[in-house]
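Trainee: here's a sequence, model it:
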Amino acid sequence: MRFRPSLAAVTVASVSALALAGLPLATAQTTGEFTISNFTDFHGRWEQKLDEKDSANSIPGAVALKCAADRAAGTRAHALTSSGDNIGASPFASMILDDEPTIEVLNQMGLDVSTVGNHEFDKGADDLVNRVVPEADWTYLAAGADGLDRSTGIKDYKIMNLNGVNVAFIGAVTDDMPNLVSPAGIQGITWQKPVDAINKLADELTANKEADVVIAMPHAGGIPATAWSANVDAVFMGHTHEFVEQTGTTPIVFQAGSYSQGLANVDFAYDKANDKLSLQKAELLRPADIIACDTPNAEMQTTIDTAKNEAKDAGAEVIGTLDQSLYRGINGDASGSENRGVESQLNNLLANVAKWGVANNSTVTPDIGVMNAGGVRADLQAGEVTYEEAFSVQPFGNEITYTTLKGSDFLEALEQQWKKPTDERPFLSLGVSDNVSYSYDPTRPQGERITNVLIDGAPIDPAKDYVVAGSTYLLAGGDRFTALANGADVAQLGYVDIQAFKEYLDAYLGGKGAPAPRTGQSNVGLQYTKPIVAGKSHTFELTSLIYTQGETAENVTVELGGAKQTVAIDSDFGPAGYNEAGKATVTLTVPADVVGEQQLRITTDAGTDISVPVTVYSTNPPAPTGSTEGFGAGSAIGSLSTIAAVVAAIVAAVGGVLATQPQLLGFLRMVVPGFPF
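Mentor: All right, here's what the predicted structure looks like:
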């Protein structure tokens, strides 16, 4: 291994020192010194925004970032690099102008090379290849993105000669791409693991002596130093918005946060004669360090000011006035950070906006609206709402459209909220429109948790076609909701999410008939022991009763056959990353004369109102498998092996109830294939 990081001393003397020592100048010139600066996940944060309360939250902006990089390099040979996500998920002023100001500012900064990030694909590979890359003066890298069009200049790697040293920069984007951008926009592209793609090239470039030094720039985070080839000399990660500084590892590993809030600067010296790379200095600057570098740049400032002025008029438009704040989900710990695993009022609202917007802008009337929690990026505070504030809620510019799905596909999509327990986000909440409600049992196996779904108050029909509205990202299977991609090809409406949201807010805040935001939950967790027997007490365990911000619910009521019990809600958020905020235990004594199919109704004082069909027996029959009714193969009425026993028990217990209960008959026929009556 040629690289041994050490911050204790400079191991290679300068040219002047060697000359003073009487050594031949030719020997001195075999050593090349150079500096590499790296930022990542810029996301169009070119405007400086200071946080007087906490400097760590300040946005240094592009001018300060360039100043800090230039100061770090001084007169040395220098490469300014990025590990991806330069554009996309940007502030209003950049996004409303298609991130053109960001591209221009980065050109003026002198960015040399950048990895392609996942957000470079927000508008699809065609937009990246045919618009972004031609406008960028830097080289974009995407090793391992097989099938990506490279005709306009995207490369696997770039070699820069820095003071006589051939430095290879290899960039690769995360292989989780199909879950991060609209699958429709990246069709035909396959994604290698970044480490594998970069290591392979590092070994090849070293073996054929094309590169003296290899720098890895994965748009991926959380990668240990031990994962890299011995031919990788330094790593600059991205994607996860973290700060990482590891100078005692081989290779050294850095990650410079996001939003211009971090800058990694590393000074190297390479002795070509001995193939020895030495680390002279390494630093990871934070916001206060970057902001302190205040050398102005007139050219960049003009670009920034011009962009702000162009976006100002559109952004300042007041859409209306909210009488209440609308929130995303947050974690229950002290950080109060964003949590995509819990139901939120804003996520449900945007699902409803999609349904409402498509109905008003096409010839179809959707049955269901959906929204992914990861697409909700800001809260809306009470008071005047501007176009810019509305835009910040969902800044991706996704198209809103619709598809046609079977009820079984929608059921599967609800099940897909549960990801792998080992995932960073083991649960991703799916926002649903106001006409959708459902119950689930969190203790059941994967694929069998959803126990009842109502669409407009009627049980979902797995065999029926439903028109589902949402973003092209989500309806193409984004966030691993692959069941949503099972329907017909999505319609091309050219209807963008911010347009839909603005129209909704105009209508809602202007009193023009748009529905008010849902105040209660769309779903509750429900567990109870079967069978339910008339005249006996039964305990119901409830979860997912509150939102994690702005919630007003204090009590939950359970009703069954005339029996009714109200208890206080425990506001505990439940296990981290799961949709279990707010729990309660309710015990009911079922009236002795209540038998057959009944509706178990769960309500809260904040507006939650969910009904679940249950069967009440007159005597204690043999207990079927499963803890609640449901759609999964393991549910009590989902297994053909138990249906005969269940039907026999019902008939024996209540006599001719099947003949007099058409709703029960319809329910059994719907969920039980081959039901014999």
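
Trainee: from now on I want contacts and neighbour counts done on CA atoms only, so please keep to that.
Mentor: Fine.

Trainee: quick check: Pro296 is in a strand.
Mentor: No: counting by DSSP: H, G, I helix; E, B strand; the rest coil, Pro296 is not found in a strand; it is coil.

Trainee: what sits closest to it if chain neighbours are left out?
Mentor: With sequence-adjacent residues excluded and distances taken as CA to CA, 6 or more residues apart in numbering, Pro296 is closest to Val63, at 6.7 Å.

Trainee: name the SS class of the one you found, please.
Mentor: Note that with three-state DSSP, the state of Val63 is helix.

Trainee: for the most centrally placed residue in the chain, give me its contacts.
Mentor: Closest residue to the average C-alpha location of the chain: Gly374 at 3.4 Å, with CA atoms, centre = their mean. The neighbours of Gly374, taking CA atoms under 8 Å, 6 or more residues apart in numbering as the test, are Arg340.

Trainee: in three-state terms, label it for me.
Mentor: Three states are possible here, and by three-state DSSP the one that applies to Gly374 is helix.

Trainee: ok, it to Asn107 distance?
Mentor: If you measure Gly374 against Asn107 using CA to CA, to the nearest Å, the figure is 30 Å.

Trainee: flag every buried residue along the helix or strand harbouring Gln663.
Mentor: When secondary structure is defined using DSSP states H and E, the element that contains Gln663 is helix 662-671. By neighbour count, with 16 or more other CA atoms under 10 Å as the criterion, the buried positions of helix 662-671 are Leu664, Leu665, Leu668, Met670, Val671.

Trainee: do the same with stretch 419-439
Mentor: The neighbour-count check on stretch 419-439 (16+ other CA under 10 Å) flags 419, 425-439 as buried.

Trainee: what distance separates the start and the end of it?
Mentor: Distances were taken as CA to CA; on that basis the terminal residues of stretch 419-439 are 18 Å apart.

Trainee: one more to put side by side:
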Amino acid sequence: MPAISQPHHRRRRTVRLLAAAAGLATAGALAAALPSSAAPAEAGKPGKLPSRYQDVQLLSFNDLHGNLEPPSGSSGRVTELQADGTSKTIDAGGVEYLATHLRDARAGNKYSITAAGGDMVGASPLISGLFHDEPTIEALNKLDLDVTSVGNHEFDEGAKELGRLQNGGCHPTAGCYTDEEFEGADFPYLAANVLNEKTNKPILKPYWVWKKDGIKVGFIGVTLEDTPGVVSAEGVKGLKFKDEVETINKYARVLQAQGVKSIVALIHEGGAPASGAYNYNCDSPGAGDGISGPIVDIAKNITPQVDALVTGHTHAAYACTINDPAGNPRTVTSAASFGRLYTDTTLTYDRWTGDIARTSVKSANHVVTRTVAKAPDMTELISRWNTLAAPIGNRAIGYISADIPSTGTESPMGDLIADAQLAYGKTLDPETDLALMNPGGVRAGLTYAQKGTEGDGVVTYAEGFTVQPFSNTVNLQDFTGAQLIQVLKEQVSGSNAASPKILQPSSGLTYTLDLTKTGADRIVVDSVKLNGTALDPTATYRVATNSFLAGGGDGITTLGQGTNDLVGTDDLAALEQYLTANSSATSPIAPPATNRITIVQ
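Mentor: Coordinates of the predicted model:
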């Protein structure tokens, strides 16, 4: 697999770079050239050099997932802690509002950088996903995004398609969607730890340096090492993913050798704060005491040469500090997901040393409220792409009697999808016994009350696409009863021991999950039944899953060992068929009862 070529910067970016280059001839450039022992003269007077310290604004967000329009339901709200200890929810998100908030935040800040922590695209709503996320890249260009790391979802369609998003060109099979050829991203995607298996080199730039008036800030971008475990095998074919800490430390040394002392790591891996409120203080009582998860160990081991970490992947909100290996506090942030928050971090740059004065770093998350004016250019963008998507997206595919949420260990939406895949599996092979759905593939729920003209309870193709945007196929495989017991155990053991990936079961499969125990023991084997009968370890069962699980995804490797494979249609088509067959305007489908997994805790 060839490396992805570097982005070509078009006119808007060129103008910005020329302006920055012109600034290098100013007093700011002279200040950067001063020896560390030389004190710059007083700032603000004619002919004088800048002062020693300069605040640099870093605006960041992560996990946008193509949510150009305001996300609905719980996906479009954030929780805010109040001074009296209560909490309230706030409607948030939508690029029309995100653009206004970012532009307002930049106002008056001469030194401002906008960065992102990956998953800008992938698992996107119809308005973006239908067009292979070209609309989102166009929106990010208009947002003046400077740089982003890759996330795991940037590999949903493989490295070649990621290269097209970076560099432009028409889609190889869908062609061009408009009269103008897609230009690609004006900003660099960074993929320091994603290597071509043949060349052993990064497929994209590993780092990028922002420069203005002699100030230099380096950015290193990585995604989680376990990307192959959460992306289809086809999406990561020909690639290998290296350790996040080792990679960041390696390129921090490279940047230091180039004279870049101020460094920010963009890491598509994250943590879990103790509270879901965006303004929760995860440093109380001490640094990082209120956050757990993979980012904690990563942060503790990244070289002190890195001054701040912008993270993502877990869709959580936090702005806290975690001590670096030298024991010094370092800022670690994440802005939830779907464009509901942005983080504003002040990096105080020391012109004498070229480094960030860590003691002066301040960071906070801010809500992308919907009470501000919409950005007209984003409104135009959304309207233009919605016009193209409308003939497909507005088609009714079913009817529901109430909200069908996607939250919970066993979710109503997950059960509904599993039931749809079981029903579809039976059309391929009447001997199909059950279906299992991965929780990460359930991207949203279905909302009963809708604004607009579609009517309450109507499920459109666009809504279905938002729920299942991956275009996985529904596959049938044979497993023994013993293998199915092992599958259930792998949900809560091995790589899933710390963060279980509970498969959503189709109707008829029941068992008990005992959360008072640890590892595989959390599955009560004697409780596992199919249609009221205990599984026979030696019997053969026909199982429907999507192609991601059929490849052993989510660390459930036994699902990749089935036999007698049969590949069917895509999973969204299976859901549409089920809704069409089982619901109508006068007889809508009700949310499943979520009583298939009995939880002991």
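
Trainee: hang on, the earlier thing: what does the residue nearest to Pro296 of structure 1 correspond to in structure 2?
Mentor: Residue correspondence to structure 2 (TM-score structural alignment): Val63 of structure 1 is matched to Glu96.

Trainee: helix/strand/coil for the most far-flung residue of structure 1 relative to its centre?
Mentor: In structure 1, Gly22 marks the outermost C-alpha relative to the chain mean, sitting 60.5 Å out by CA atoms, centre = their mean. Under three-state DSSP, the three-state class of Gly22 of structure 1 is coil.

Trainee: the residue nearest to Pro296 of structure 1 contacts Gln301, correct?
Mentor: Yes: contact criterion CA atoms under 8 Å: Val63 of structure 1 and Gln301 qualify, at 7.2 Å.

Trainee: between those two, which one's more packed in?
Mentor: Higher neighbour count among Val63 of structure 1 and Gln301: Val63, with 27 against 16, using other CA atoms under 10 Å.

Trainee: where's the more buried one relative to Gly257 of structure 1, distance?
Mentor: Counting by CA to CA, the gap from Val63 of structure 1 to Gly257 of structure 1 is 17 Å.

Trainee: what does Pro24 of structure 1 give?
Mentor: For Pro24 of structure 1 relative to Gly257 of structure 1 (CA to CA), the value is 44 Å.

Trainee: of the two, who's got more company?
Mentor: Taking other CA under 10 Å, Pro24 of structure 1 and Gly257 do not tie; Gly257 has more neighbours (25 against 12).

Trainee: not counting sequence-adjacent ones, nearest residue to the counterpart of Ile368 of structure 1 in structure 2?
Mentor: Superposed on structure 2 with TM-score structural alignment, Ile368 of structure 1 falls opposite Leu434. With sequence-adjacent residues excluded and distances taken as CA to CA, 6+ apart, Leu434 of structure 2 is closest to Val543, at 5.2 Å.

Trainee: swap in Thr190 of structure 1?
Mentor: Asp146 (5.2 Å).

Trainee: corresponding residue for the one you found in structure 2?
Mentor: Aligned against structure 2 - with TM-score structural alignment as the criterion - Asp146 of structure 1 pairs with Leu195.

Trainee: what sits against that match?
Mentor: Taking CA under 8 Å, 6+ apart, we find Leu195 of structure 2 in contact with Lys201, Pro202, Ile203, Leu239, Lys240, Phe241, Lys242.

Trainee: ok, of those residues, which one's closest to Ser584 of structure 2?
Mentor: Within these, distances to Ser584 of structure 2 taken as CA to CA reach their minimum at Leu239, with 46.0 Å.

Trainee: the closest one: neighbouring residues, count only.
Mentor: If you count neighbours by other CA under 10 Å, Leu239 of structure 2 ends up with 21.

Trainee: now do the corresponding residue of structure 1 for Ile397 of structure 2 against Leu349 of structure 1, distance only.
Mentor: Across the two structures, Ile397 of structure 2 finds its equivalent in Ile319 of structure 1, going by TM-score structural alignment. Shown here: Ile319 of structure 1 relative to Leu349 of structure 1, a distance of 17 Å by CA to CA.

Trainee: swap in Phe573 of structure 1?
Mentor: As defined by CA to CA, Phe573 of structure 1 lies at a distance of 21 Å from Leu349 of structure 1.

Trainee: next one: Lys209 of structure 1
Mentor: When CA to CA is applied, the distance between Lys209 of structure 1 and Leu349 of structure 1 equals 57 Å.

Trainee: cool, Ala26 of structure 1 as well?
Mentor: Plainly put, Ala26 of structure 1 is 70 Å away from Leu349 of structure 1 if you go by CA to CA.

Trainee: many thanks, I have nothing further to ask.
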